[in-house]
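> Have a look at this prediction, sequence included:
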Amino acid sequence: MSFEALKPKVTTILANEKESVKQRLTEVCELLQTSLGYYDWVGFYFANHDQKTLHLEAFAGEPTDHVVIPFGKGICGQVAESNENFVVADVKAQNNYIACSMYVKAEIVIPLFKDGKNIGQIDIDSHTEDPFSSEDERFLEWVNQQVAQIL
């Protein structure tokens, strides 16, 4: 499914105030994971700035042991500190990578900002080598902008 076709679906999910924020985030994860063949795991982590940790709030895909990630560790932890998108074409080439599954070949992490502050991120793992493009970055930035509005 194209990114443009997914946008109204994301908007509809996030607008459903009858569900909790966590449930809506989980549904967004499920939508992306089932609609985009190379999005094998999709999750939202949120920052605890006092403890300098990220906490998994919602996801779709295989369960992970990485429900808390220290700032600076792995791709997610690096994004918590850099405030910048991080696209990894080949996770084996990263020396600060936390392996979630032996099948993961690539990862993209996009920070989520609320009122100018990095409060979390969307994290996508792929079993496909080098699948992510600038279009993925722009789409995921848009998703995070929509999510920030319900937080």
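Happy to help now that I have it.

> Every contact and neighbour count from this point should use C-alpha atoms.
Will do.

> Going along the chain, name the strands of the protein.
Remark: strands assigned in the chain by DSSP state E are 41-48, 53-60, 68-70, 86-88, 106-114, 117-126.

> Report the buried residues of the fifth one.
Of the residues in strand 106-114, those buried under the neighbour-count criterion (16 or more other C-alpha atoms under 10 Å) are Ala106, Glu107, Ile108, Val109, Ile110, Pro111, Leu112, Phe113.

> Identify, from those, the entry nearest to Leu14.
Closest to Leu14 out of the buried residues of strand 106-114 is Leu112 (15.1 Å), distances taken as C-alpha to C-alpha.

> before we go on, here's another structure to hold up against the first:
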Amino acid sequence: MNLDELKPKVVKIVSKQEKTVDEKLLDICQLLHDEVSYYNWVGFYFANHETKSLHLGPYIGAETDHTVIPFGKGICGQVAMSNENFVVPDVAAQDNYIACSFTVKSEIVVPLFVDGKNIGQIDIDSHVLDPFTEKDEHFLEFVNKEIAKLY
């Protein structure tokens, strides 16, 4: 599916008054997982700035042991510190990578900002080498801007 075609569906999920924030986040994870063939694990991590750690939020995909990630560790931890998107075409080539599954070949992490503060991130793993493009980055930035409206 064309990523632009998913934007109105994301907006619709965010605007549902009857659902909690976590339910909306889970629905977004499910939408992206189901509609983008190379999005094999989709989830959110949220920052605890006092403990300098990320905590797993809603996600869709294989179960993970990585429910708490220290700032600086792995791709997600690096994004918590850099406040910048991180696209990893081949996780095997990354020194500071936390392996979740041998099936994961690539990853994209995009920070979630609320009032200019990085409160978390969307994390996507793929079983395909190098599938992520600038279109994915821009789309996930759009998704996070919509989600920021919930906070």
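Looks like it came in fine. Bear in mind that the values here come from a model prediction, so they are computed numbers and not experimental data.

> Just give the TM-score of the two.
Remark: TM-score between the superposed chains equals 0.99 [TM-score structural alignment, normalised by the length of structure 1]; 151 aligned residues with a C-alpha RMSD of 0.5 Å.

> picking up where we left off before, would CSV of the buried residues of strand 106-114 of structure 1 with distance to Val42 of structure 1 be doable?
Shown next, in CSV, are the buried residues of strand 106-114 of structure 1 (distance: C-alpha to C-alpha, whole Å):
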residue, distance to Val42 of structure 1
Ala106, 12
Glu107, 10
Ile108, 10
Val109, 10
Ile110, 12
Pro111, 14
Leu112, 14
Phe113, 18
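
> Which of these sits closest to Ile13 of structure 1?
When the buried residues of strand 106-114 of structure 1 are compared for distance to Ile13 of structure 1 (C-alpha to C-alpha), Leu112 wins out at 17.8 Å.

> count of residues packed around the closest residue to Lys7 of structure 1 other than its chain neighbours?
Residue nearest to Lys7 of structure 1 in three dimensions, not counting chain neighbours: Val143, with 8.0 Å by C-alpha to C-alpha, 6 or more residues apart in numbering. Other residues near Val143 of structure 1 come to 20 when the count uses other C-alpha atoms under 10 Å.

> measure Val143 of structure 1 to His55 of structure 1 for me?
To His55 of structure 1, Val143 of structure 1 is 19 Å away according to C-alpha to C-alpha, to the nearest Å.

> And for the residue most central in space within structure 2, nearest residue in space, chain neighbours not counted?
Central residue of structure 2 (C-alpha atoms, centre = their mean): Ile122, 1.7 Å from the mean position. Once flanking residues are discounted, Ile122 of structure 2 sits nearest to Phe44: 4.6 Å by C-alpha to C-alpha, 6+ apart.
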